[in-house]
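# Have a look at this prediction, sequence included:
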Amino acid sequence: MAKKPKPTNDYLATNKKARHDYAILDTFEAGMSLTGTEIKSVRAAKITIGDGFVTIRNGQATLMNVNIASFAEGNQFNVDPMRPRKLLLHKKEITQLAKITQDKGITIVPLKVYLKNGFAKVLIGTAKGKREFDKRNDLKKRDQNREIQRALKNR
């Protein structure tokens, strides 16, 4: 009997800018509603989520400003690369996200895109914008931790 391949944590796209610009409060895993040529492009890692955000309207979560490149062999079946994409979440999660985003300064940003059991998933997070001094403090902490790790490694 053939062994199943071990799941890996290979992300197809990550949003490094989100962790720098925002303090992530909570995360949710959501599925994406994609067409056939879009999923082929996602599997080829031709997706950028750097400028993406999530809106909630009429009880539906929508992923905006995410670019999935057109599939090379897709011809007439290709769709607009920047089109809004519906996120697949439970109703309780959508209402929870809607309540959280009512607060001033809270937004929902995509953090990572990955495949799970053959389905494209996006990790979204509720985020609060950081100020400039918060960013500097995070950089200082990261540098201090790096120095500590170097010192411990050299012992």
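Arrived safely, thanks for sending.
# From here on, just use CA atoms for contacts and neighbour counts.
OK.
# Pull out the buried positions in the longest helix belonging to the chain.
Secondary structure of the chain per DSSP state H: the longest helix is helix 132-154. Within helix 132-154, no residue is scored as buried using 16 or more other C-alpha atoms under 10 Å.
# try stretch 23-39
In stretch 23-39, counting by 16+ other C-alpha under 10 Å, buried: Ala23, Ile24, Glu29, Ala30, Gly31, Met32, Ser33, Leu34, Thr37, Glu38, Ile39.
# Looking at those, which two lie furthest apart in space?
Ala23 and Thr37 (34.0 Å; C-alpha to C-alpha).
# hang on, the earlier thing: tell me the one of the buried residues of stretch 23-39 nearest Glu147?
For those, the nearest to Glu147 is Ala23 (23.6 Å; C-alpha to C-alpha).
# Please identify which helix or strand holds the closest one.
strand 22-32 (DSSP states H and E).
# which helices and strands does that strand pack with?
strand 85-88, strand 119-129 (3 or more C-alpha pairs under 8 Å, 6 or more residues apart in numbering; DSSP states H and E).
# Save the ones you listed as CSV, and put in distance to Ala13 too.
Below are the helices and strands packed on strand 22-32 laid out as CSV (distance: least, C-alpha to C-alpha, whole Å):
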stretch, distance to Ala13
strand 85-88, 16
strand 119-129, 9
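# Identify each buried residue in stretch 61-79, please.
61-71, 78-79.
# Check stretch 85-93 too.
Of the residues in stretch 85-93, those buried (16+ other C-alpha under 10 Å) are Arg85, Lys86, Leu87, Leu88, Leu89.
# show me what contacts the fourth one?
The reference is to Leu88. Going by C-alpha atoms under 8 Å, 6 or more residues apart in numbering, Leu88 touches Ala30, Gly31, Met32, Ser33, Ala61.
# here's the one I want to compare it with:
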Amino acid sequence: MARPQHGTFDKVKTVAENRRARYDFFIDETFEAGIALTGTEVKSLRFGEGTIAESYAEVKNGEVFLINANVPEFSHGNRFNHEPKRPRKLLLNGREINRIYAAVMRKGMTLVPLSIYFNGRGRAKVELALAKGKKAPDKRATEKARDWKREQGRLLREKG
């Protein structure tokens, strides 16, 4: 069975979003991955705390880890509270891990988290993307195209 394409994931509550990723990278393929979390991390995420702005994912020993994602300590946690920036294991299918590993090694792509959210079943998920970095001229072209789309919308509203 084929994986759903971007936009079809069942996002009920988005906790953290990496909006800068779409500006800095060409997004090629997206994946939905579960996250191995401790209890206080889940509670902290349910309160809407957490950032993935400077985070990335990497493949080590056949496993994928989310690096540098910040899930702040739970305010009512006790001495067993979690470490905010610890590496978190991502739960993916073996074939997906192999495909990601091959793309990162051969094509020089990067594994970037786009968002952390809770799905319909209440499970914390990460939307990962295989991406290729943009150079400055590419970013200018993207900005120019976005401005032109905005201008087109204005013109259509004025005329129509």
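Thanks, I have the structure now. All of these numbers come straight from a predicted model, not from anything done at the bench.
# hang on, the earlier thing: output the buried residues of stretch 61-79 of the first structure in a markdown table, with distance to Ile108 of the first structure and secondary structure appended to each entry.
Listed next are the buried residues of stretch 61-79 of the first structure as a markdown table, based on distance: C-alpha to C-alpha, whole Å; DSSP: H, G, I helix; E, B strand; the rest coil:
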| residue | distance to Ile108 of the first structure | secondary structure |
| --- | --- | --- |
| Ala61 | 10 | strand |
| Thr62 | 10 | strand |
| Leu63 | 9 | strand |
| Met64 | 11 | strand |
| Asn65 | 13 | coil |
| Val66 | 13 | coil |
| Asn67 | 17 | strand |
| Ile68 | 19 | strand |
| Ala69 | 23 | coil |
| Ser70 | 25 | coil |
| Phe71 | 28 | coil |
| Asn78 | 27 | coil |
| Val79 | 25 | coil |
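# can you list these in JSON lines and add distance to Gln144 of the first structure?
Supplementary listing: those in JSON lines, determined by distance: C-alpha to C-alpha, whole Å:
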{"residue": "Ala61", "distance to Gln144 of the first structure": "39"}
{"residue": "Thr62", "distance to Gln144 of the first structure": "39"}
{"residue": "Leu63", "distance to Gln144 of the first structure": "36"}
{"residue": "Met64", "distance to Gln144 of the first structure": "36"}
{"residue": "Asn65", "distance to Gln144 of the first structure": "35"}
{"residue": "Val66", "distance to Gln144 of the first structure": "34"}
{"residue": "Asn67", "distance to Gln144 of the first structure": "36"}
{"residue": "Ile68", "distance to Gln144 of the first structure": "38"}
{"residue": "Ala69", "distance to Gln144 of the first structure": "39"}
{"residue": "Ser70", "distance to Gln144 of the first structure": "43"}
{"residue": "Phe71", "distance to Gln144 of the first structure": "44"}
{"residue": "Asn78", "distance to Gln144 of the first structure": "48"}
{"residue": "Val79", "distance to Gln144 of the first structure": "47"}
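# so which two of these are the farthest from each other?
Among the buried residues of stretch 61-79 of the first structure, Ala61 and Phe71 lie farthest apart (C-alpha to C-alpha), at 24.9 Å.
# In the second structure, what range does stretch 127-135 of the first structure match?
Aligning stretch 127-135 of the first structure against the second structure (TM-score structural alignment) gives residues 131-139.
# go on, stretch 73-88 of the first structure?
Going by TM-score structural alignment, stretch 73-88 of the first structure sits over residues 76-91 in the second structure.
# how much does the very next helix or strand once past the strand holding Ala23 of the first structure stray from the second structure?
Downstream of strand 22-32 of the first structure, the next assigned helix or strand under DSSP H and E is helix 36-43. Here the mean offset of helix 36-43 of the first structure against the second structure after fitting is 0.5 Å, by mean C-alpha distance after the TM-score superposition for the first structure.
# matching residues in the second structure for helix 36-43 of the first structure?
So helix 36-43 of the first structure sits over residues 39-46 in the second structure, by TM-score structural alignment.
# Lys43 is in contact with Phe74 of the second structure, correct?
Yes: Phe74 of the second structure is within contact range of Lys43, at 6.8 Å (criterion: C-alpha atoms under 8 Å).
# Next up, the contacts around the residue nearest to Asp24 of the second structure when sequence neighbours are not counted.
Excluding its sequence neighbours, the residue lying closest to Asp24 of the second structure (C-alpha to C-alpha, 6 or more residues apart in numbering) is Lys134, at 5.6 Å. Residues counted as contacts of Lys134 of the second structure (C-alpha under 8 Å, 6+ apart) are Asp24, Phe25, Phe26.
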